[in-house]
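# Output the structure for:
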Amino acid sequence: MKHKFTLLLALTFFFLLSLPTLASVDTVATFSAAMQKEIKAVVITPKDYNDSKEYPVVYLLHGYSGDYKAWLNQVPQLENYADQYDLIIVTPDGNFGSWYWDSPEVEGSKYETYVGKELVEFIDQKYSTIDSREGRAITGLSMGGHGALYLAFRHQETYGTAGSLSGGVDIAPFPENWEMKKYLGTKAENPARWEEYSVMFQSNRLIANKLKLIISCGTEDFFYNVNVKLHEKLAYNNIPHTFMTGPGGHSWDYWRDAVQYQLLFFHNYFEGNK
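I've put the predicted structure just below:
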């Protein structure tokens, strides 16, 4: 009986050793000098992460009413994707409804500066990253889809590729929604500002082949029409991009499926820049 128990322990030990290790998930506290406060983010590093190698980074932004934990809570497969594509995934906190702007109305809401500059600097200092635009991607869902493209269009020296999942890429049709007027003032009183702070307007900054783009939106999504409008504008201005549509609404069922295609898109971009 003793020998059988010893054998069982040995087999259990070797079985545990044979199990694949998973990505490492950390919650980090970062300090924003622009906002004078601590902000949390989830950082997923691949299972074979080590400091002797430099890794590309994907910044993944949450939507309105979400937080830094939302992506991993809803899509735990992100750990597998970090392993599969050998990259770092960062999901920062964008506050309840900041829209990732440096707000002209709310003092202390400077999430463009935080996500577009301060967080990137923190990640590059703390982790072994490819410290150049060729090693960085940014995408997000809904408010975060708008934020990802808004930041990428305005910081093309920082990101080499960007995406959006069901992004609110044109805010003009929604002047009373999602607290945007809290951060921009009312559209009626600030029409020029509402244009300037929209992805649709910021797309005028693009030049062909500077930024590798992928835009996804479900055909039943209330943001579908504005995504089609952005796609048509980019095509008219000869800005190459990938535009993916298919059945789906404004839901995690759609985002859970669509994000894996965007991560593959980013992986192919990173591989092409090695």
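# contacts, neighbours, all on C-alpha from now
Noted.
# what about Ala41, which helix or strand?
strand 37-45 (DSSP states H and E).
# buried residues in that strand?
For strand 37-45, a neighbour-count test (16 or more other CA atoms under 10 Å) marks Ile39, Lys40, Ala41, Val42, Val43, Ile44, Thr45 as buried.
# out of those, who's nearest Leu72?
Nearest to Leu72 among those, counting by CA to CA, is Val42 at 8.2 Å.
# What sits closest to that closest one if chain neighbours are left out?
Thr27 (4.5 Å; CA to CA, 6 or more residues apart in numbering).
# How is that neighbour assigned, secondary-structure-wise?
Of the three states, Thr27 takes strand under DSSP: H, G, I helix; E, B strand; the rest coil.
# Can you get me a residue count around it?
15 (other CA atoms under 10 Å).
# What of Gly246?
12.
# picking up where we left off before, pretty sure the residue nearest to Val42 sits against Ile39.
No - the criterion here is CA atoms under 8 Å, and Thr27 misses it with Ile39 at 10.3 Å.
# circling back: return the distance of the residue nearest to Val42 relative to Asp93.
11 Å (CA to CA, to the nearest Å).
# middle-most residue in the chain, spatially?
Leu60 (2.1 Å; CA atoms, centre = their mean).
# can I assume it sits in a helix?
No - Leu60 sits outside any helix when classified using three-state DSSP, being strand.
# Distance check, it against Tyr100.
12 Å.
# which residues do those two both contact?
Residues touching both Leu60 and Tyr100 by CA atoms under 8 Å, 6 or more residues apart in numbering: Gly144.
# Next, the structure of the following sequence, for comparison with the previous one:
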Amino acid sequence: MMTRRMRLAALGVAFALVGVLGVTRAAPEAQAAQAAQTLTAPPVFTDSHGLTVLEQPSWVDANERTFTFVMTTNEVPRYSAMAGQVSGEHVIMVTLPEGYDSSGVTRYPVQYHLHGHPDRPDTQLNQQMFEESTAGGVPLITVAPNGSGRGWYTNWVNPPTELGQQNWENFHLDQVIPFIDANLRTIATRDSRAISGHSMGGFGAFRYAESRPELFGYVGSFSGGLDLLNQGQRLAVVGSTQLPGSGTPTVPPDAIFGVPVWPLDRVWNAESPAQHVESLRGMGVAMYTGDGGSLADNLPQAVIESVARETNLVTRDNLAAAGIPHTFVDYGDGSTWAEGCTGKHAQPACLKADMKHFVGLLMAGLPTRSPHQPLFLRQCGRT
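As a prediction, the model looks like this:
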């Protein structure tokens, strides 16, 4: 049996050219130049909605599905930067559907995916999750905005003077979403817009969906920390403010949600997704969690996932009590969920399986597939 002490203490082309009838293989340099010449240009973005484009979109690789771009915003003029980041410069990664044509007439639904702590949007794992879950012609755009190592997807209560305002919610919901709608061929409606996230991002996805239900028709959490009343989860947030690996400078413990102890913890309680599920009524709702698996194998990640699962169980119970349909996938030690998933926190195999399942539910429920009540809501009745 895991003790409270244990939970709190454990909280880091080449292309093979076949020679035919005397055709010889090109030198590697020539192959690279040839491949570069075949690349089509990614979309070109225009400044709007308070966002200034510093670097135009550029493809991540020759597959021409995923690109990154860089922007600035006055809502988060600076932030605690991790290694490789420039404070104030916000990288956003976008994966387009196969066959996306910026000059065509087809428009696409959008999924916004929020990264965890301490992480960033433009990771190889995120690219794999997005591209693999939409392979085979799935008509879905995926957008991953910067949330900083410790942004926690909220407008901070007491941001440090040296950083300026940390209005992450305003940045994402009031600026990034309309910016993407203005620059890509999206279906700019609630029923064609989803939000998901992992860990800190799962918290953010539920927070944003509850705060602005008019924006999202679907919400998904992958091992999200959904209950800020849970002391282990509260410690994780406070701990993130003090970790240099989450970005420098570090920030005071009360910077994000205010003082974390009663009776001064009003904001913590008000922004806890688990206790405010009513505004999710009518959305497609899905949660995924493992149980941490064996404590003998990567104890910190096992404990973190165990705490996340506790917060998901509270959220599930509150959804059920409110009569809100939802999908709850508790895959335990991961042995029946995905090869290589052992129920730990932030495991690539688990996250890829989560994303693939969620995208399947999402695509089944889009208005273009069901003109009346989305099928996703009916499927989400399983718990």
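# one step back: contacting residues around the residue nearest to the centre of the first structure?
Leu60 of the first structure touches Trp71, Ile89, Val90, Thr91, Pro92, Ile138, Thr139, Gly140, Gly144, counting by CA under 8 Å, 6+ apart.
# what about Gly258 of the second structure, how many residues close to it?
Gly258 of the second structure: 18 neighbours (other CA under 10 Å).
# what does it align to in the first structure?
Alignment note (TM-score structural alignment): Gly258 of the second structure maps to Gly185 of the first structure.
# again with Met71 of the second structure
Using TM-score structural alignment, Met71 of the second structure lines up with Thr30 in the first structure.
# Share the number of residues neighbouring that match, please.
17.
# Out of the contacts of Leu60 of the first structure, flag the one nearest to Glu179 of the first structure.
Gly144 (14.3 Å).
# so the helix or strand containing that closest one aligns onto which residues of the second structure?
Using DSSP H and E, Gly144 of the first structure maps to helix 143-154. On the basis of TM-score structural alignment, helix 143-154 of the first structure is assigned to residues 200-211 in the second structure.
# The helix holding Gly144 of the first structure - contacts with which helices or strands?
Secondary-structure packing of helix 143-154 of the first structure (3 or more CA pairs under 8 Å, 6 or more residues apart in numbering; DSSP states H and E): strand 57-61, strand 136-140, strand 161-165, helix 199-202.
# so how far is the following helix or strand past the third one off the chain centroid?
In this case it means strand 161-165 of the first structure. Following strand 161-165 of the first structure in sequence order, the next helix or strand is helix 180-184 (DSSP H and E). From the chain centre to the centre of helix 180-184 of the first structure is a distance of 22 Å (CA atoms, centre = their mean, to the nearest Å).
# swap in stretch 119-132 of the first structure?
Taking mean C-alpha positions (CA atoms, centre = their mean), stretch 119-132 of the first structure and its chain are 15 Å apart.
# Let's see the distance spanning it from one end to the other.
14 Å.
# The second structure: matching residues for that stretch?
Counting by TM-score structural alignment, stretch 119-132 of the first structure corresponds to 176-189 in the second structure.
# Can you give me the distance of the residue lying closest to Gly201 of the second structure once chain neighbours are set aside to Asn155 of the second structure?
Among residues not flanking Gly201 of the second structure along the chain, Leu114 sits closest, at 4.4 Å (CA to CA, 6+ apart). Leu114 of the second structure is 15 Å from Asn155 of the second structure, where distance means CA to CA.
# So between those two, which is more surrounded?
Set side by side, Leu114 of the second structure and Asn155 show more neighbours around Leu114, with 30 against 19, by other CA under 10 Å.
# Now do the contacts for the aligned partner of the more buried one in the first structure.
With TM-score structural alignment as the criterion, Leu114 of the second structure lines up with Leu61 in the first structure. Neighbouring residues of Leu61 of the first structure by CA under 8 Å, 6+ apart: 68, 91-94, 138-141, 144-145, 147-148.
# Also Asn63 of the second structure?
Contacts of Asn63 of the second structure (CA under 8 Å, 6+ apart): none.
# Next: the one 10 residues further on.
Taking CA under 8 Å, 6+ apart as the criterion, Thr73 of the second structure is in contact with Gly50, Leu51, Thr52, Gly88, Phe171.
# What's the separation between the third one and Thr73 of the second structure?
What it means is Thr52 of the second structure. Applying CA to CA to Thr52 of the second structure and Thr73 of the second structure gives a distance of 7 Å.
# Please apply the same query to Gln37 of the second structure.
34 Å.
# if we can go back for a sec, list just the nearest of the contacts of Thr73 of the second structure to Asp181 of the second structure.
Leu51 (13.1 Å).
# Show me where the first structure has its helices.
2-18, 70-74, 78-85, 111-113, 119-126, 143-154, 180-184, 191-196, 199-202, 224-236, 252-272 (DSSP state H).
# Measure how far the longest one is from the centre of its chain, please.
Going by CA atoms, centre = their mean, the spacing between the C-alpha centre of helix 252-272 of the first structure and its chain's C-alpha centre is 11 Å.
# what's the angle from it to strand 161-165?
On the basis of axes from the mean of the first three to the mean of the last three CA atoms, to 10 degrees, helix 252-272 of the first structure is oriented at 170 degrees to strand 161-165.
# other SSEs contacting helix 252-272 of the first structure?
Helix 252-272 of the first structure packs on helix 78-85, strand 161-165, strand 212-218, going by 3+ CA pairs under 8 Å, 6+ apart.
# Quick one: residues in contact with the first one.
The contact list for helix 78-85 of the first structure (CA under 8 Å, 6+ apart) reads 22-25, 44-48, 72, 88-89, 260, 263-264, 267.
# and it, which residues are buried?
Buried-residue list, helix 78-85 of the first structure, by 16+ other CA under 10 Å: Leu78, Glu79, Tyr81, Ala82, Asp83, Tyr85.
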